[in-house]
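Student: Generate coordinates for the sequence data below:
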Amino acid sequence: MTRIEIDAAERRAEARGLHTALLEIREDMARRANLRFDQWRGHILRPEFHGSARNLADYLAFRRGDLAPFQPRLTALGLSSMSRAEAHVRPSLDAVLAALALIGEETSAQERVIDFPPTEIFAAGPARLKARRDALFGACGENGTRIMVTLPAQAVETDLTPQIIAAGADCLRIDCGVDTPEIWEALAAEAAGRKIQFDLVGPEIRILDVQIDAPRLHQGGLFYISKSLTVGKARRKLRAPEVTLTYREVFASLTAGAEIRIENGKLRALVVEVEDDRVLCEVQMLRPKGMRLKPGRRVTLPRADLEIPAVTQHDLEALPIAMRHADIIGFGFVQTRDDVGTLIKAMEIEAKVINRADLPAIMLRIETPKALQNLPELIVAAGGRVPVGVMIARADLADEFGFERLSEIQDELLWLCDAAEVPVVWAPQVLEGMLGDGLVLQSETADAALGQRAECVMLEKGPHILGTVKYLRALLTRLDRYQTKHSPRLGALGLWQETQQGSTS
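Tutor: As a prediction, the model looks like this:
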């Protein structure tokens, strides 16, 4: 045999081996995906979400094992490595199997040879995702990634809102965690004509009370977290300052060695002693200037399994206004399918009161380990009833998992939501420095550029909001030429084009 014939025989053998292995993976994927979808089927009342849920089930089953060893072998045969199959899992695998059968000249088991799927099926999932993006955030021109801007209270008495829209904002956000119901109503009136998201706060854990004479803490310092502030003579026996939290339910998670973070991790401490009504904490990490514990400072308990209702009384009081104006309800601290059911039930009750025929979409804000673990179930529970989106609460996830894991978590969230055909919001703290002082850093630009992989990027409030919106819009528009979701677009290079006279020497 010639060298060419030997190479061809080796390629056929490699293709047949890959075909056998991937066919087994496909059969296992189909079995597992069908079982999962059967469990979901009863929760899906919107027929238009069935295909999305089925593809999500395929994706979860397909990615349960390590597929990396197959990728270079497929690439060497000129085939898809399956690295961008999220939007069409089963058709992508079937196309690879059909091509392998041709290359391997599979004839011994024709019943195991899969035909190429119709080409139009590969466009269906991305088309549904784009339509859902437009339905949630607005169909505003050809720009791929939308921009959502949080309206500040001063927009009520100024012409700031139309300026924000003119600068490039596609949709607007009202934060029900600040200001008053009167301001929310006024901001909604200002935002009329654009898609509006009303964000419910959820049960934010914050410092509630602090001893009046509590000193500034430093590295190695001690403080108590108590169920209630100690009074009288007992207070003099305490070895450290004392604080209480907004939710006493967290005490079940304050065991020895538990980590506590305050103000987005600026202070990090560990529980070193546990008593009946209080725990003693030791500061492990803090800037040299220290920190004074004040009421309202945000507290997180990384990796703690917190049993706190996601819908608070404050949320229920904000819901009537949100239901009158919102296209999207932002759902903070959602963690379980029951949480989703609670919110939808409250929305349905309020919809009857105000005679609203449809329910707003739900934006699932993923900010805890439990929410991350349950995300497929949350998506199906919400998407089976109403339009749904996912907000990657990156600051909260960084608090929970550390910055070293944030990148991988963001990527897996984006992949999962692509498979479910669910729009994603990239938030928060995008271009935070520019919002505050008008100056942009290289690191902030690189972070904002990553948001182009999502359907929407959210900007928070800041004195330089107009310049920041313009900058982000220009950035996203340029990136649209080079990238679609996770896939590079191979347009002509702009920097090294030959001149009409030919390349220079």
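Student: Every contact and neighbour count from this point should use C-alpha atoms.
Tutor: OK.
Student: just checking, what's the longest helix in the chain?
Tutor: Using DSSP state H to define each element, the chain has its longest helix at helix 3-40.
Student: Give me the helices and strands touching it, please.
Tutor: helix 50-62, helix 89-104 (3 or more CA pairs under 8 Å, 6 or more residues apart in numbering; DSSP states H and E).
Student: Highest mean neighbour count out of those helices?
Tutor: Mean neighbours per residue, mean count of other CA atoms under 10 Å, is largest over the helices and strands packed on helix 3-40 for helix 50-62, with a mean of 23.
Student: Run through who's touching it.
Tutor: For helix 50-62, the external contacting residues (CA atoms under 8 Å, 6 or more residues apart in numbering) are 25-26, 28-30, 32-34, 36-37, 40-41, 44, 86-90, 125, 376, 380, 384, 416, 419-421.
Student: same question, stretch 332-348
Tutor: Under the criterion CA under 8 Å, 6+ apart, residues 199-204, 309-311, 316, 319, 323, 359, 364-368, 370-372, 374, 377-378, 381-382 lie in contact with stretch 332-348.
Student: Mind checking the helices and strands packed on helix 3-40 for the one nearest to Thr145?
Tutor: Among these, the nearest to Thr145 by CA to CA is helix 50-62 (20.7 Å).
Student: Just the angle for the closest one relative to helix 3-40, thanks.
Tutor: Put simply, helix 50-62 runs at 120 degrees to helix 3-40, going by axes from the mean of the first three to the mean of the last three CA atoms, to 10 degrees.
Student: so how far is helix 50-62 from its chain's centroid?
Tutor: Computed by CA atoms, centre = their mean, to the nearest Å, the chain-centroid distance of helix 50-62 equals 18 Å.
Student: Just the angle for that helix relative to helix 89-104, thanks.
Tutor: Using the same axes, to 10 degrees, helix 50-62 lies at 60 degrees relative to helix 89-104.
Student: want to put them side by side, so please do this one too:
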Amino acid sequence: MATILRPPAPHRRDWLADQLAAFHAVITDHAQSVIDAYPLYEPEARVSRDNLLAYLAMRRHDIVDLQIALAEYGLSSLGRLEATVLLGIERVLGHLGVETLSTALERPDSELARFLTELRSRRLLGRPRDKRGTRIMVTLDTAVIHRQELLEELLLNGMDLARINCAHDSPQEWKQLIVAIRNAEDSLEQRGEGAGRRCRILMDLGGPKIRTGPLAKETRPLKLATPRDPFGSPYRLLEGYLDAEAPFTRRIADPDGRARFIIAIPRQSGLDRLRVGSELQFQDTRDRLRTLHIMERVSPTRVRVGLDRTAYLQEGILLFGEKNVAFNVGPILPQPVTVEVRPGDTLRLYRDPLRMGHPASEDSPAGISCTLPEALHFVQLEQRIYIDDGKIGTVTRRITDEYLELEVLSTAGPSARIKPEKGLNFPDSLLELPALTAQDRQDLVFVAHHADAVGLSFVHSPKDLLDLQAALAELGRSDIGFIAKIETSEAIHRLAQLLITGLAFPSFGIMIARGDLAVEVGFENLALVQEDILCMCEAAHTPVIWATQVLETLAKTGLPARAEITDAAMGHRADCVMLNKGPHILEAVKTLSKLLCAEERCHLKKRQIFREFTFQHGIFDEP
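Tutor: Presented below is the predicted three-dimensional model:
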């Protein structure tokens, strides 16, 4: 039997009109009440400021019942108003026969909002590609300096921006990398394949990254592990070198990321007597017979070899072959000690950055140092500290002049090892540290002359942006693009202020740095938080870069995880998606480009306008 739908009662329309008109008046008053605190002089900037303030005012109210009633009446439920808040509400009121009072606030329509967002995206990120509005940024390092073919393929297949992390290498290597990118572009142009595109360069300042300090070192047997298949059987040789000029026997990594090794042998040892195709055998520290296959004579002092089975080496082990050929293994490079912790353990976090980390002993629990001891001044009792991207969770139980005593609450697995140079996160502590460090100021001299945009790490407040602006002005580069990396809890709660400050800059954008951010806000909350950041940036008509662990498994192994494909496809919500380096980065770029093109063809956004995790400080008075 067909259901007969009755038209809504007249009072229903009146109720909706009254409720929505009152809501419009309230958010207008709220936005206008704070507008003078954020003066902007450019008309374009004022449009976005006013819309952002209106959006923030709207978020302060729970209008779920009103939204449901509007949807049932066949009108917009106000779920997609980020970019056009006041005008969007006014158009719904128009359908209800209500005229709104004039306001001093700017009220952008969808055409103006889209124009402003696209204009700012082009200024910061360059022009988009045909059929793909979302750009692709790729993190590059010195491994690609001499791989022009790879750079050309990256440029042809979708790389629009190159990111250089100033936390690694030096100006000399950065210069070589930029020259390599430009040479690849020139080569493509000469072949008529460049389409006139220029890859923009983002240089990411290291910022006050707080890491674990050095560990004490010890000499122990060196494990050389051969690659194994999923069933645990070796499937190829582990390649390395016999080297008469090497001071130590150690593991190394080739530019392609493959593990290799060097075995130091005495000078004048007679490497020239080794024949390609012959073998050397030895008894490892476990008294197991192992074989090295002679594969290539690289130079008079270096021979490439392959190890057939996992072995443990120590200094003095005899390598012996045919015709009385024999070599002794040279000194083993000292390795950091193993610092292993389990839930319930006590761990000391030393204030002295030069204090060597050590394992637990009968007299003391395990201990590590902190590379930025100033950060520890802001930590209080019962506040959490995470180590190595959240793999180890701790809480502060005791504070002394020498160290913080931590209780280990969780580890990734039954236990976890602490290594040097791993990140420390303080989600419960307000770290009043400047985002621009002394090292960053030195790096800015190079950045100002070579980069199109600069990324500021660990931003906490508008002052951090203004400090960077002043430093660049002194270097004559006030025009350079600014990217504020959102990776701390405080940056989340100051995002509105950061956005308004950025509207005064010639070129500005936000990067959602999901690695540290996930640790700060909790992995279970990351999806909600990053959605809210996207919405707030849309309200401010400000470009967004979606970063960290996008297609990371694919870039590292060549095979994507199913979940990361879905995650990468969501990147179409941003103006740019960043990929990290890996042996299979070209495959990752190709895959991401296809995903983004497909998503833009079926672009369907869903929004929630009320957020519980990212309440904004400093805009309105606390309720």
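Student: Can you pull the TM-score for these?
Tutor: After superposition, the two chains reach a TM-score (TM-score structural alignment, normalised by the length of the first structure) of 0.86; 463 aligned residues with a CA RMSD of 2.5 Å.
Student: Among the contacts of stretch 332-348 of the first structure, which are located in strands?
Tutor: Judged by DSSP state E, strands contain the following of the contacts of stretch 332-348 of the first structure: Asp199, Leu200, Leu364, Arg365, Ile366.
Student: Quick one: neighbours of the third one, just the number.
Tutor: Counted with other CA atoms under 10 Å, the neighbours of Leu364 of the first structure add up to 27.
Student: how far away is the residue most central in space within the first structure from His486 of the first structure?
Tutor: Residue closest to the mean C-alpha point of the first structure, counted by CA atoms, centre = their mean, is Ile392 at 2.3 Å. Look at Ile392 of the first structure and His486 of the first structure: by CA to CA, to the nearest Å, they are 17 Å apart.
Student: before we move on, the earlier item: enumerate every residue touching the counterpart of the residue nearest to the centre of the first structure in the second structure.
Tutor: When the second structure is aligned by TM-score structural alignment, the residue opposite Ile392 of the first structure is Ile512. With contacts defined as CA under 8 Å, 6+ apart, Ile512 of the second structure is in contact with Lys485, Ile486, Glu487, Gln530, Ile533, Val544, Ile545, Trp546, Ala547.
Student: swap in Leu154 of the second structure?
Tutor: Neighbours of Leu154 of the second structure in contact, by CA under 8 Å, 6+ apart: Leu586, Val589.
Student: rerun at 10 Å
Tutor: Residues near Leu154 of the second structure by CA atoms under 10 Å, 6 or more residues apart in numbering: Val138, Gln148, Asp160, Ala162, Ala184, Ile585, Leu586, Glu587, Ala588, Val589, Lys590.
Student: secondary structure class for it?
Tutor: What DSSP: H, G, I helix; E, B strand; the rest coil gives for Leu154 of the second structure is helix.
Student: and the gap between Glu402 of the second structure and Arg260 of the second structure?
Tutor: For Glu402 of the second structure, the distance to Arg260 of the second structure (CA to CA) stands at 40 Å.
Student: Those two: which is more packed in?
Tutor: Applying other CA under 10 Å to Glu402 of the second structure and Arg260 shows that Arg260 carries more neighbours, namely 19 against 11.
Student: Which secondary structure element is home to that one?
Tutor: strand 259-264 (DSSP states H and E).
Student: according to the alignment, that strand goes to what range in the first structure?
Tutor: Alignment of strand 259-264 of the second structure against the first structure: no match, by TM-score structural alignment.
Student: pretty sure the residue nearest to the centre of the first structure belongs to a helix, no?
Tutor: No: applying three-state DSSP, one finds Ile392 of the first structure to be strand, outside a helix.
Student: So what's the residue count around Ser121 of the second structure?
Tutor: Burial of Ser121 of the second structure, expressed as a neighbour count using other CA under 10 Å, amounts to 25.
Student: how about it, what's its partner in the first structure?
Tutor: Residue pairing (TM-score structural alignment): Ser121 of the second structure is matched to Arg133 of the first structure.
Student: thinking again about what came up before, what range in the first structure does the helix or strand following the strand holding Arg260 of the second structure sit on?
Tutor: As assigned by DSSP H and E, the chain's next helix or strand after strand 259-264 of the second structure is strand 279-283. Strand 279-283 of the second structure corresponds to no residues in the first structure, going by TM-score structural alignment.
Student: With stretch 365-383 of the second structure instead?
Tutor: Mapping stretch 365-383 of the second structure onto the first structure (TM-score structural alignment) gives residues 240-258.
Student: ranges for the helices of the stretch 201-350 of the first structure?
Tutor: Applying DSSP state H, counting those that start in this stretch to the stretch 201-350 of the first structure gives helices spanning 233-236, 313-325, 337-354.
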